[in-house]
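In: Need a 3D model of the following:
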Amino acid sequence: MNIFSYRQASDATSAVTLKKSGPATKYLGGGTNLVDLMRETVEKPETLVDVTHLPGEIDQRADGSLLIGAVAKNTALAAHPAIRSDFPLLSRSILAGASAQIRNVATVGGNILQRTRCRYFYDNAARCNKRQPQAGCDALEGFNRYHAILGASDSCIATHPSDMCVALVALGTVVHLQGSEGTRSMPLTELHRLPGNRPEVETELQPDELITAIEIPPLGFARRSTYRKVRDRASYAFALISVAAALDIDDAGIVRDVRLAFGGVAHKPWRAAKAEAALKGRVAGTEAFRAAAEAELADAVPLRENAFKIELAKRTIVAVLDELKGENA
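Out: Next up is the predicted model:
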């Protein structure tokens, strides 16, 4: 690990000021991803700015929305009564990720900004455009069972590793930011970038911007929601495919509204807008669910080792929606 200095921020303003002290300065939350990357010498910050003293409250508002401080711990989020009752897909997604020990220290902001777990990104002996721009991508012809089938490019086929972000994207979460130019907000769907020919640029954040909070808008039918993660082993494994879903069906059996998002398929948490559009106004049932899945996966591009993901994703979508239909009955 390289030598670095450590600074502690007392609030968001001081954190941004410290971040501007040099281009090789990084914000430090729980450190569950950044410290790993430092050990592997993928990240080599000269200064770490500890932001864990910033607000981490979980505030339930009268309209049913939630305002969550960026340094709230993942464990606290998963266990919060309002989240367990009103947004169960979020609680389940967090519990599906990592281990209890990691969830106890990992922060919401850090989870959102974690970097890919692609083995070639972590391996300094491998070619990786994300780690070293224009170096090439060894994953294209290498071990790519876990890699992207949507939104990838010839420069990068890595996937975003977060479970929590998949649920947050489905819920229409808004991210609050602070930087040297002031404060702003953006939908989480717009925060992460697809790789294109610049996979090293992973988000739309400005260099000194800090996530200060996230906001989950009210969504009554999210009480009937779930998260399903398909993986190679039962725990501490990244998703081959994951689905976050909420479904609202009227008394006639028609889909009034639906939220769908995928993990394990793309460089960013994938909001399934085509599938949502295909379902609204349709009679809820396996046939409609399958048609919606087909619509969303129509543009999927398989690699040598992950073609199975396309059918797996379709079947997982249908299974999850069938489950929620039963809960609506």
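
In: CA atoms for contacts and neighbours, from now on please.
Out: Noted.

In: Let me know whether residue 285 touches residue 322 as I believe.
Out: Yes: using Cα atoms under 8 Å as the test, residue 285 is close enough to residue 322 to be in contact (6.9 Å).

In: Contacts only, for residue 157.
Out: Neighbouring residues of residue 157 by Cα atoms under 8 Å, 6 or more residues apart in numbering: 139, 140, 147, 148, 149, 195, 266, 267.

In: From these, list the buried ones, please.
Out: 139, 140, 147, 148, 149, 195, 266, 267 (16 or more other Cα atoms under 10 Å).

In: separation between residue 248 and residue 220?
Out: 9 Å (Cα to Cα, to the nearest Å).

In: quick one: which of those two has more around it?
Out: residue 248 (22 against 13; other Cα atoms under 10 Å).

In: you'd agree that one is in a strand?
Out: Yes: according to DSSP: H, G, I helix; E, B strand; the rest coil, residue 248 belongs to a strand.

In: Leaving out chain neighbours, which residue sits closest to it?
Out: Spatial nearest neighbour of residue 248, excluding adjacent residues (Cα to Cα, 6 or more residues apart in numbering): residue 257 at 5.1 Å.

In: Next, the structure of the following sequence, for comparison with the previous one:
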Amino acid sequence: MKTFEFRHATSVDDAVTAGTAPGTKFLAGGTNLLDLMKGGVEQPESLIDLRRLGLTTIAPTAEGGVFIEAGVSNSAVANHPLIRTQYPVLSHAILSGATTQLRNMATAGGNLLQRTRCPYFMQTTFSSCNKRDPGSGCAARHGFHREHAVFGASADCVAIHPSDMAVALAILDAVVHVQGPDGRRTIPIEGFFALPGDTPEVDNTLGTGELVLGIELPPSRFADHSWYLKVRDRHSYAFALVSVAAGLHVTDGVIDSAALALGAVAAMPWRLREAEAVLVGRAPGDEAFHAAARLAMNGAEPLAQNAFKVDLGRHSVVRALTRAAAVRIDDEDQP
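Out: As a prediction, the model looks like this:
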């Protein structure tokens, strides 16, 4: 590991000021960053520790939603009563990821900022990775790409974003609050992540020195009918091959609001607007769910090894919607 400077931020303003220096990284839980540093993928000149800033509160908002500060652990988010009752899909998603020990360390802000687990990015022995070394090429395109993107990829990168939490946040229309050198601003979750295009080294739309302060969840209509489905090679401690966050609001036996997003298919949570629209005005059931599934994978551009994700994605949408329609927040099988 490369030698680096280390200090504790004394305030948010102090962290933001320090974060504008070249080669500076913020440290919260460190569950991803430290692994990348040990492997030589990340080589910061300086680490600014955020853990003394106290951004560890989950609280209701005046609008009836919830605000999750960036330093709250993933475990605390998943197990908080407000999240479990009002936003159970978020609890499902977080509890499906990593191990208890990692969830105890990882933070809400850091979860959004984790980097891809593409093996060509994670291992410096591979020389071709545009995300790690811009201009070097994308070894995954002609190498191992079974787990890679089928939406939103480019000639320069086919990596996916690994977060489970972010997929649930997408259907909840979360808003990310950040502070940078020019003050505070908010970023809708759909505008937070960046597709690779010709700048695959850029993962998100944060500016230099901008610090994630927290995640705001507006009031949700999906407390009674939502689910997060994660399909993976093994049940424990594995990243998704395909995941689905599904939310339904049903009135008098008819769906009047729906939200769907896929994970592990793109460099960002992939919202399924067409599939959502076809659900509205229909009774929840196989006919409606299969109609949504037929639209879910429109525009997919799979590679040779991951074409199975197209069919898997359709089946997973049906399964997630079926589960969401059946579940209620008082179900005993809630995580």
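
In: Dump the buried ones among the contacts of residue 157 of the first structure to a markdown table, plus distance to residue 86 of the first structure and secondary structure.
Out: A markdown table is the format used below for these (distance: Cα to Cα, whole Å; DSSP: H, G, I helix; E, B strand; the rest coil):
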| residue | distance to residue 86 of the first structure | secondary structure |
| --- | --- | --- |
| 139 | 40 | helix |
| 140 | 41 | helix |
| 147 | 32 | coil |
| 148 | 31 | coil |
| 149 | 31 | coil |
| 195 | 34 | coil |
| 266 | 27 | coil |
| 267 | 28 | coil |
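
In: Can you tell me which of those residues is closest to residue 304 of the first structure?
Out: residue 140 (8.6 Å; Cα to Cα).

In: Excluding sequence neighbours, find me the nearest residue to that closest one.
Out: In space, residue 140 of the first structure is closest to residue 157, 7.1 Å off (Cα to Cα, 6+ apart).

In: Buried residues, stretch 43-51 of the second structure. List them.
Out: So, applying 16+ other Cα under 10 Å, buried residues of stretch 43-51 of the second structure: 43, 44, 46, 47, 48, 49, 50, 51.

In: wait, the first one sits on residue 33?
Out: No: counting by Cα under 8 Å, residue 43 of the second structure stays clear of residue 33, with 9.8 Å between them.

In: Am I right that residue 109 of the first structure is in a helix?
Out: Yes: counting by three-state DSSP, one finds residue 109 of the first structure located in a helix.

In: Share the number of residues neighbouring it, please.
Out: Quick note: residue 109 of the first structure (other Cα under 10 Å) scores 25 neighbours.

In: is it true that it touches residue 73?
Out: No: in this structure, residue 109 of the first structure is not within contact of residue 73 by Cα under 8 Å, at 9.3 Å.

In: what secondary structure does residue 215 of the second structure sit in?
Out: Residue 215 of the second structure ends up strand, using three-state DSSP.

In: Tell me which residues touch the nearest residue to it once chain neighbours are set aside, please.
Out: Leaving aside its sequence neighbours, residue 215 of the second structure sits nearest to residue 176 (Cα to Cα, 6+ apart; 4.6 Å). Listed by Cα under 8 Å, 6+ apart, the contact set of residue 176 of the second structure reads 186, 187, 188, 189, 192, 212, 213, 214, 215, 216.

In: which outside residues touch the helix or strand hosting residue 257 of the second structure?
Out: Residue 257 of the second structure belongs to strand 254-263 when assigned by DSSP states H and E. Outside strand 254-263 of the second structure, the residues within contact range by Cα under 8 Å, 6+ apart are 161-164, 167-168, 170-171, 221, 240, 242-250, 269-273, 275-277, 279-284, 313.

In: In strands only, show me these.
Out: Residues of the contacts of strand 254-263 of the second structure located in strands (DSSP state E): 242, 243, 244, 245, 246, 247, 248, 249, 250, 270, 271.

In: how close does the first one get to residue 258 of the second structure?
Out: Separation of residue 242 of the second structure from residue 258 of the second structure (Cα to Cα): 19 Å.

In: next one: the fourth one
Out: In this structure, residue 245 of the second structure lies at 11 Å from residue 258 of the second structure, with Cα to Cα as the measure.

In: so where do the helices sit in the second structure?
Out: 12-19, 33-38, 74-79, 81-86, 88-95, 100-105, 108-113, 119-122, 165-171, 273-279, 286-296, 308-326 (DSSP state H).

In: what is the orientation angle of the last one with helix 286-296?
Out: Compare the direction of helix 308-326 of the second structure with that of helix 286-296 by axes from the mean of the first three to the mean of the last three Cα atoms, to 10 degrees and you get 140 degrees.

In: what range in the second structure matches stretch 159-168 of the first structure?
Out: Alignment note (TM-score structural alignment): stretch 159-168 of the first structure is matched to residues 160-169 of the second structure.

In: Contacts only, for the residue nearest to residue 232 of the second structure when sequence neighbours are not counted.
Out: Nearest residue to residue 232 of the second structure, sequence neighbours excluded (Cα to Cα, 6+ apart): residue 240, at 4.7 Å. Residue 240 of the second structure sits next to 162, 230, 231, 232, 233, 263, 264 when contact means Cα under 8 Å, 6+ apart.

In: Residues contacting stretch 109-118 of the second structure, please?
Out: By Cα under 8 Å, 6+ apart, the list of residues contacting stretch 109-118 of the second structure reads 28-30, 32-33, 69-71, 148, 159-163, 165-166, 203-204, 212-215.
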